[in-house]
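1. Sequence first, then the predicted structure, then my questions.
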Amino acid sequence: MMKFILIPDSFKGTLSSEQICEIAKEKVEKHFPGAETACVPVADGGEGSVDAFLTALGGSKVSVTVKNPYFEDMESYYGLIHEGKTAVIEMASCAGLPLVEDRKNPKLTTTYGVGQLILAAAESGVEKIIVGLGGSSTNDGGCGAAAAVGIKFYDKDGKEFVPTGGTTADIAKIDLSGRAKVLDQVEIVTMCDIDNPMYGPTGASYIFGPQKGADEAMVEELDAGIKNLSRVIAEATGEDISQVPGTGAAGAMGAGMIAFFGSRLQMGIQTVLDTVNFDEMIKDADYIITGEGKLDSQSLRGKVVIGIAERAKKQNKNVIAVVGGADDSEIDKAYEMGVTAVFPINRLPQDFSISRHHSKENLGYTVDNILRLLAAK
């Protein structure tokens, strides 16, 4: 019996990874009736990550009342997989940009709700928590999340407060001693696909602040606050993590995950592959079909297609990449890294503004033709 592994990333703005899996699976069943098909939709840690893991592995979604970006109560959730042993949290579910709508202001928003989700998951008895960063409305360096699990922040007058993006500059001391003990029993992994440092020209505030509502003056203010937070974290922990790649992710939440939660930052695709036990899954696979919106130099840094190809190469497996577009100058490198073949889906010389509306059909035609060729062997 033939076995196909379908493990695509989304085509941003056109097709979700779940939709791609559905289309590809339908074509596999058409050309290879009775074939075994494993669907693993990939999410990058942002909105939809919990659902992607639940689709791939089964499990349940748990509702929790937490604080939204403006400290208001809201219903959020986390996912439970691996028979309740692993929790999956997406930061966007309670600190995401869509939740602030026309109230964008990274000086005022908080990650407090994310900490509440982490604590709720830990208290449920899980052994591991996966936290997805992405799509945040915040720039507080994870201080809100830290406060939610018992870490205390003090200003120069010794007054305790919960820092937001606009008050990280006021932090004079951090007391880690009150952190919830239950967290000591849990492994925490953070999905993080960017390598920005905490502060500076390529840091959290300058690169991501504007999309969260910060003007030029506010960006400078936010950056100064994160720089101060970095200094106080170093005093409290004895480690300067400011230049660790990824610490600037999600308003410097990457830094907060390391400093306050003892987490390691890991590329999203590696987290997904570990979680679904990919190496074991592909042992008897004939073909692995993956893809992403565009295969380019960014892909070669370990994004979805290359992350999968490098693992599959160790077992000499065939990896077919179906992509929205491809940079020809990078394809040879992709082949060297384990990709067997690359197929862009666009069938006519059309501008993306037109072709994006035909992505579903174009993907279906492309996968259909690939499978026709495989079936004719």
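-> Structure's in. What do you need? Everything numeric in this text was worked out from a predicted model, so none of it was measured.
2. rest of the way, CA atoms for contacts and neighbours
-> Fine.
3. so what's the residue nearest the centre of the chain up against?
-> The residue lying closest to the centre of the chain (Cα atoms, centre = their mean) is residue 45, at 1.9 Å. Applying Cα atoms under 8 Å, 6 or more residues apart in numbering, one finds that residue 45 lies in contact with 90, 91, 131, 132, 133, 134, 191, 192, 268.
4. Go through those residues and name the one nearest residue 167.
-> residue 91 (20.7 Å; Cα to Cα).
5. another structure for you, compare them:
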Amino acid sequence: MTHVVLAPDKFKGSLTAAEVARALAEGLLAGNPSLRVTCTPVADGGDGTVAAAVAAGWTFVEVDGTGATGRPVRTAYARRGSRAVVELASVVGLATLPAGLEPMGASTFGLGTVIGHALDGGAREIVIGVGGSASTDGGAGMLQALGVRILDAEGNDVAPGGAGLRTAVRVDLSGLHPAARDAHFEVACDVDNPLLGPNGTTAVYAPQKGASAEQLVELEDAMTRWALLVGTATGRDDCAVAGAGAAGGTAFGAVSVLGATIRSGIDTVLDLIGFRDTLVGADLVVTGEGSLDVQSLRGKAPVGVAAAAGQAGVDVVAVAGRRALSDSQLHSAGIRMTYTLAELEPDIHESIANAAELLRRIGRTIAETSTDFVTARMGEEA
């Protein structure tokens, strides 16, 4: 029996990773009912990371949080034993903003409240997926929620967001959540930007969060001041650490104060869901995301899935809304064949609206050719 593993990421703005996998599975089984199909939706550390863990059997834990602009939100994290997976995007991400972008005042405070809830519940190994941030505050809000005080010249707590950090003169770590001192933190991200400079978090990502040219100068000043104050408090200088600039510098705060390590988001997720164990006995892996483009080659989910499958000797095909990569680029990434919704429905609005049905059609097509991959691999092995 041919075993197909479905490991797609979300189709942003259209379907979740689980919905993509479900539609493909329905198409595959309609085309060939004898197939064995396993659904393992994935993520790259951004939105969908908690959902991927829950789909793999982790416990879903709902909690009240605070959005990037202080608005109450209902969010969740995943839990398994003493391990927890927390997702920035679901509590203080761009999608949670109620009324437009807030480049100066948006904060990661709500992320810290979720981490605190996990610590209070006994979690001592915490993965923080940091994609999709709405703020540029260097992780200051996250740390404030965990008991760190950031004080101005009058001894008052600074205002939320990057703007508030411009008045900071001292960081007091004495009130840090006791459990955070003994816990191990891992930041899952897919960027390598440092905190400061022309490739830093402000220059590269703050414009996407609505910052004007003048605000970019202010935010870079704030991040520079923040880095100096944190360095004074911790005795560390992590400004140049690759990935410290992830999520508006949230990774910097996690590394410098919480002692976190930074790791590729997709590699982290694949470990969390036991993906390599799922590959045992698999004949074909189907991965994908909304757009296969140059960003996909920089650590996005499909390329990470393809790398893991390639190491296991399993062929990989990809599905996408559209693709902007050549066959040679895809083959170099370990993707043998690609199917796109655009080939079936060129109108992007119709493609998005009917993504599930188009994926079912693609699933049927893959089902009709799945045995070809098995036969070809057996020939190569012979």
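-> That came through fine. Note that the structure is predicted; figures quoted are calculated from it, not measured.
6. still on that earlier bit, a helix runs through the residue nearest to the centre of structure 1, doesn't it?
-> No - counting by DSSP: H, G, I helix; E, B strand; the rest coil, residue 45 of structure 1 is located in no helix; its state is coil.
7. Disregarding flanking residues, what is the spatial nearest neighbour of it?
-> Residue nearest to residue 45 of structure 1 in three dimensions, not counting chain neighbours: residue 132, with 3.7 Å by Cα to Cα, 6 or more residues apart in numbering.
8. so what corresponds to that neighbour in structure 2?
-> In structure 2, the residue paired with residue 132 of structure 1 according to TM-score structural alignment is residue 129.
9. contacting residues around its match?
-> Here residue 129 of structure 2 is in contact with 45-47, 49, 85-89, 187-189, 265 (Cα under 8 Å, 6+ apart).
10. One more pass at 6 Å, please.
-> 45, 46, 87, 88, 188 (Cα atoms under 6 Å, 6 or more residues apart in numbering).
11. May I ask which two of the residues you listed are separated the most?
-> 88 and 188 (10.4 Å).
12. need the strands for the stretch 1-150 of structure 1, in chain order.
-> 3-6, 36-39, 60-67, 73-81, 86-90, 128-132 (DSSP state E, counting those that start in this stretch).
13. Superpose on structure 2 and give me the mean offset of the third one.
-> Taken over the aligned residues, the distance from strand 60-67 of structure 1 to structure 2 averages 2.9 Å (mean Cα distance after the TM-score superposition for structure 1).
14. Tell me what angle that strand forms with strand 73-81.
-> Interaxial angle, strand 60-67 of structure 1 versus strand 73-81 (axes from the mean of the first three to the mean of the last three Cα atoms, to 10 degrees): 150 degrees.
15. And the closest residue to residue 346 of structure 1 other than its chain neighbours, how far from residue 238 of structure 1?
-> Spatial nearest neighbour of residue 346 of structure 1, excluding adjacent residues (Cα to Cα, 6+ apart): residue 362 at 6.1 Å. Residue 362 of structure 1 sits 54 Å away from residue 238 of structure 1, going by Cα to Cα, to the nearest Å.
16. Those two: who's more crowded?
-> Higher neighbour count among residue 362 of structure 1 and residue 238: residue 362, with 19 against 10, using other Cα atoms under 10 Å.
17. What does the more buried one correspond to in structure 2?
-> Taking TM-score structural alignment, the alignment pairs residue 362 of structure 1 with residue 358 from structure 2.
18. How about the helix or strand containing that match, which residues are buried there?
-> Element membership for residue 358 of structure 2 (DSSP states H and E) is helix 355-381. Within helix 355-381 of structure 2, the residues that count as buried by 16 or more other Cα atoms under 10 Å are 355-367, 370-371, 373-374.
19. List the contacts of whatever residue of structure 2 lines up with residue 255 of structure 1.
-> Counting by TM-score structural alignment, residue 255 of structure 1 lines up with residue 252 in structure 2. By Cα under 6 Å, 6+ apart, residue 252 of structure 2 lies in contact with residue 244.
20. neighbouring contacts of the helix ranked longest in structure 1?
-> Secondary structure of structure 1 per DSSP state H: the longest helix is helix 216-237. Applying Cα under 6 Å, 6+ apart, the contact partners of helix 216-237 of structure 1 are 168, 169, 199, 205, 206, 240, 242.
21. Give me the mean deviation of it from structure 2.
-> Here the mean offset of helix 216-237 of structure 1 against structure 2 after fitting is 1.7 Å, by mean Cα distance after the TM-score superposition for structure 1.
22. Give me the range in structure 2 that that helix lines up against.
-> By TM-score structural alignment, helix 216-237 of structure 1 lines up with residues 213-234 in structure 2.
23. on that earlier part again, can you say which of the strands of the stretch 1-150 of structure 1 is packed in most?
-> strand 86-90 (a mean of 28; mean count of other Cα atoms under 10 Å).
24. how far out from the middle of the chain is it?
-> Relative to its chain's centre, strand 86-90 of structure 1 lies at 11 Å (Cα atoms, centre = their mean, to the nearest Å).
25. In structure 2, which residues correspond to it?
-> Going by TM-score structural alignment, strand 86-90 of structure 1 sits over residues 83-87 in structure 2.
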